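Trainee: build me a model:
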Amino acid sequence: MPLFQHQKLDLYNSLSGKKEQFKPINEGHVGMYVCGPTVYSNVHLGNVRTFMSFDMIFRYLKHLGYKVRYVRNITDAGHLENDADVGEDKITKKARLEQIEPMEIVQRYTVDFHNILNIFNFLPPSIEPTATGHIIEQIELIKNIIDNGFGYVANGSVYFDVHKFNETHDYGILSKRKLEDLIHNTRELDGQSDKKNPQDFALWKKAEPQHIMRWPSPWSDGFPGWHLECTAMSTKYLGDHFDIHGGGMDLKFPHHECEIAQNQAAKGQTPVNYWMHANMLQLNGQRMSKSTGNIVNPDELLSGNNTFFSKAFAPSVIRFFNAQAHYRSVLDLTDDGLLSSEKGFYRLMDAINLLDELKTSETSSLDIKSWKQSCYDAMNDDFNSPILIANLFEAVKYINQIKEGSQTLNSEDLSLLKETLNVFTFDVLGLQNVTKTESGTDKLSATVNILIKLRQDARANKDFALSDKIRDELVEVGIQLKDGKEGTTFSLS
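Mentor: Predicted coordinates:
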């Protein structure tokens, strides 16, 4: 019997604003769509947090025995700057700056995205469609919206008529915004004169002569609107009505709001039963921003090549840090937080690696079955990974007590303890069993930091020959030093 038949899963539905019992449309099957990256730059650490949260959710649904079709798209066209309907395509702009083809940009950063997710031990989605691979589906969707009276053509572009839609539907049902408020807070912008109203959004944009990425359509040579892409790809692979749609909190409006409107306008029904949103990642209490320099990329965090953190951190340590906060809460990335998570992670690994050394008794003094259910109860409560981790550390305490002889377990309960710990630590949370010694990360960091200190002392004593020798010989073995305002850091080259 699958686990889902006797585990009651509740999840927070952004649409209703409350926790609801999860009931899939088709028993035993789950359709889940998560908005993927726009591949015009290296994947942002905040995006990694969102995808990591949904990877955990995907893993838990699979563990419960559901057959999950997980669709996560690649946006490789149509996403304009500032998420607007005017301006330059993000990918085209990067291609112009680097003087290469847009699809070279797409390929480069799609590969980077996959590499980073592999490092963090993500499960691949069931399907990973691209926007450019579904132009035909998007054109057909636009035709339906126009035929149903909710889209209009203006100078070769096609726009969604938000005001007409709102006469019979609720535009703002997800974000809890009212169209009247949007009208009041919208200012007229240059380049929006083709729209009937500023709140209308693009379904298809006519390409300017200099626009490289373009496709033929009944209205013009152009490209699809960003919001339309996800509607087309999610419904193609999951049907017009599916279980879960996820993404970052920043996508709730306008992106997900527009998806709901498009689906209702084209198909006559609400597309999704449960909308789920992961919250933001901050860096040292502030929003991550390229403009302010308050930003760190995943590879910089993994290598230690940054000015924010005292050392490099292993991928599973970062993953463990992420799981210590609920996916719907804001997570603040700090050096102290990562160092604390690192200690906790290795403490958990040490306990798991002690399991095979424990001796069994004829009787058990611990209630392992109740402890096991507490792990399920945590995940069944809207995937509450912080409570799950607290329960895992209860098991760490048990293991140490059994080793010391103050508690006992019979062979059956010890086997249950091992199985449950392995399931939730590795299968559900997606951690990898890496000890400090095996990873070598701490020893390498400690060794290089000693050499950095010796180099600093040499420079203070004006022994520049020794200072340069330390730097140059580290370069020869693939370790690059970087001097900055906050001190010297290193990266592996």
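
Trainee: for the rest of this, base every contact and every neighbour count on C-alpha atoms.
Mentor: Noted.

Trainee: quick one, strands of the stretch 301-450 of the chain?
Mentor: Secondary structure of the stretch 301-450 of the chain, counting by DSSP state E, counting those that start in this stretch: strands at 331-333.

Trainee: err, the stretch 151-300 of the chain, not the other one
Mentor: Under the criterion DSSP E, counting those that start in this stretch, strands of the stretch 151-300 of the chain are mapped to 151-154, 157-160, 201-206, 222-224, 242-248, 272-278, 281-283, 286-287.

Trainee: which among those is found nearest to residue 414?
Mentor: Smallest distance to residue 414 across the strands of the stretch 151-300 of the chain (C-alpha to C-alpha): 35.7 Å, for strand 272-278.

Trainee: how about the closest one: buried residues?
Mentor: For strand 272-278, a neighbour-count test (16 or more other C-alpha atoms under 10 Å) marks 272, 273, 274, 275, 276, 277, 278 as buried.

Trainee: next one: stretch 439-452
Mentor: 441, 442, 445, 448, 449, 451, 452.

Trainee: would you do the same for the sequence below? I want to compare the two.
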Amino acid sequence: MTKEIYIYNTLSRSKEKFESLTPGKVGLYVCGPTVYGDPHLGHARPAITFDLLSRLLRHLDYKVRYVRNITDVGHLENDADEGEDKIAKKAKLDELEPMEVVQYYTDRYHDYMQMLNVKSPSIEPRASGHIIEQQEVIKNILEKGYAYESNGSIYFDVKKYDQDFPYGILSGRKIEDLISNTRNLDGQSEKRDALDFALWKKAAPEHIMRWPSPWSDGFPGWHLECSAMSKKYLGEQFDIHGGGMDLLFPHHECEIAQSTVANGHTPAKYWMHNNMITIGGQKMGKSLGNFITLEQFFTGNHEKLEKAYSPMTIRFFILQAHYRSTLDFGNEALQAAEKGLERLNEAILNLDKISASTETTFSIEEFENKCYSAICDDLNSPILIANLFEGVKHINNLLASNLKISAQDLDHFKNLMKLFVNDILGLTQEGKADSGADSKLDDVMNLLLQLRSDAKANKDWGTADKIRNELQNLGFVVKDGAEGASWELK
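Mentor: I've put the predicted structure just below:
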């Protein structure tokens, strides 16, 4: 059957039928992490949301180019145009080169995404590797008269833009309201107007991340990198731009303004935003200091956690809520997710215990249609999961001989359950280290983990990362916790 996808487009504020710009192909760009600290639950939600989207698109035979960037320069404190670079600040605190910080936390991000069974994007560009492309966008905008230089920095002229194009089409904010809510500090800013945002910042003498440009030694503005990198890898216009709701304004709004001037049109046809994960009703985030890292979830080492939770429990917990709804952290909800996932996994294992009959006494087609209808309706994972638990009831009734199923339908039912649980939702049976593992293997692993711990203590990150990566290649997962590192088989 033909399966049409409908997604909520933030740009139109409505649910729309998805039609790719090029038949059979999808260009997807998602804003990735700023890598100056360990990934937390708030990072997991967009990663899982757009992993779900890309899995569904690929299942429906689209060729997907998924680009997710790494922000490694230009993201200043408080998401503003003033202050220290978040990565440079961390580098100073740890007495490291900024790119050491970037590499370490990028590796950590990848490790935890792998544990969550988030597939790698097609391309993962770094902002620092695309300085030339960003400077070319700035030159284009300057030539067209929508930016200006001030003391070696380049700022986008929002009021000038708003005269020719509507500023605020994504967020729905009117420039008049923004002006009334913004206070200009005369003589205290290089900007002509407080609404303007930086395309290029002249580096202060103490700023350690800088590149030469026609205007000054400096660094690109945070908003600019996504405009430049999405164009390079997906073209001037692509299908879907994704990210967290917290990026909608000003980050994505500024992206639209930059790209509209540079290319003559908005960069993406559809804009998708996942909502926030909250703790006690407040957004979880590093800047607010109320976050729980994924490592802490997996080890249980946090005062708000009653126990450790596995990566698949975290993934299932996130998928139980619709991506556009807020999701409030709580131990009770996590433990309910853990039990629900156990029921689902047990049912899938029980599929192999079912004996075929000569007839089928329930509708496989109806089950299949309900599952596809849910996930194709703006990624409605909670409704899909509810339908899958109807499948669990069917499995239990088949085991109890309250229902019958033919051999052909049994194979189809097995394939459907595994398709939606494993391939589309990305939920897997989690392997644990064999309790009867050879004691010599334990000794060797403990020795390697001690060598890695010693390397980290000496700030020899290269050796520490090499030990972890080589073990990972051999099928061992290394987990860092408060009481040291532990390992398990994949």
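
Trainee: quick check: TM-score for this pair?
Mentor: TM-score for the superposed pair, counting by TM-score structural alignment, normalised by the length of the second structure: 0.87. Supporting figures: 444 aligned residues with a C-alpha RMSD of 2.0 Å.

Trainee: sorry, back to before: possible to save the buried residues of stretch 439-452 of the first structure as CSV with distance to residue 8 of the first structure?
Mentor: Shown next, in CSV, are those (distance: C-alpha to C-alpha, whole Å):
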residue, distance to residue 8 of the first structure
441, 40
442, 41
445, 45
448, 50
449, 50
451, 55
452, 54
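
Trainee: which one of the residues you listed is nearest to residue 403 of the first structure?
Mentor: residue 442 (26.6 Å).

Trainee: which of the three states applies to residue 464 of the second structure?
Mentor: Classification of residue 464 of the second structure using DSSP: H, G, I helix; E, B strand; the rest coil returns helix.

Trainee: excluding its backbone neighbours, what's nearest it?
Mentor: residue 452 (4.7 Å; C-alpha to C-alpha, 6 or more residues apart in numbering).

Trainee: which bit of the first structure covers the strand or helix carrying the one you found?
Mentor: Following DSSP states H and E, one finds residue 452 of the second structure within helix 439-457. Counting by TM-score structural alignment, helix 439-457 of the second structure pairs with no residue of the first structure.

Trainee: so what secondary structure elements neighbour that helix?
Mentor: On a contact count with 3 or more C-alpha pairs under 8 Å, 6 or more residues apart in numbering; DSSP states H and E, helix 439-457 of the second structure meets helix 461-473, strand 484-489.

Trainee: tell me the buried residues in that helix?
Mentor: Under the neighbour-count criterion of 16+ other C-alpha under 10 Å, helix 439-457 of the second structure has 445, 448, 449, 452, 453, 455 buried.

Trainee: stretch 483-490 of the second structure too?
Mentor: Using 16+ other C-alpha under 10 Å as the test for burial, stretch 483-490 of the second structure gives residue 487.

Trainee: and if you look at stretch 160-175 of the second structure?
Mentor: 161, 166, 167, 168, 170, 175.

Trainee: in TSV, list the residues you listed along with distance to residue 389 of the second structure.
Mentor: Shown next, in TSV, are those (distance: C-alpha to C-alpha, whole Å):
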residue	distance to residue 389 of the second structure
161	51
166	46
167	45
168	42
170	37
175	48
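
Trainee: mind picking the two most distant members of those?
Mentor: Maximum pairwise distance among those (C-alpha to C-alpha): 14.8 Å, between 161 and 170.

Trainee: aligned counterpart of residue 171 of the second structure in the first structure, please.
Mentor: By TM-score structural alignment, residue 171 of the second structure lines up with residue 175.

Trainee: also residue 200 of the second structure?
Mentor: Under TM-score structural alignment, residue 200 of the second structure pairs with residue 204 in the first structure.

Trainee: wait, that match sits on residue 225?
Mentor: Yes. Here residue 204 of the first structure reaches residue 225: they are 5.3 Å apart, a contact under C-alpha atoms under 8 Å.

Trainee: how far away is the equivalent of residue 256 of the first structure over in the second structure from residue 242 of the second structure?
Mentor: Residue correspondence to the second structure (TM-score structural alignment): residue 256 of the first structure is matched to residue 252. Distance, residue 252 of the second structure to residue 242 of the second structure, by C-alpha to C-alpha, to the nearest Å: 9 Å.

Trainee: repeat that for residue 3 of the second structure.
Mentor: Here residue 3 of the second structure is placed at a distance of 22 Å from residue 242 of the second structure (C-alpha to C-alpha).

Trainee: equivalent analysis for residue 465 of the second structure, please.
Mentor: 30 Å.

Trainee: more crowded one of the two?
Mentor: residue 242 (24 against 18; other C-alpha atoms under 10 Å).
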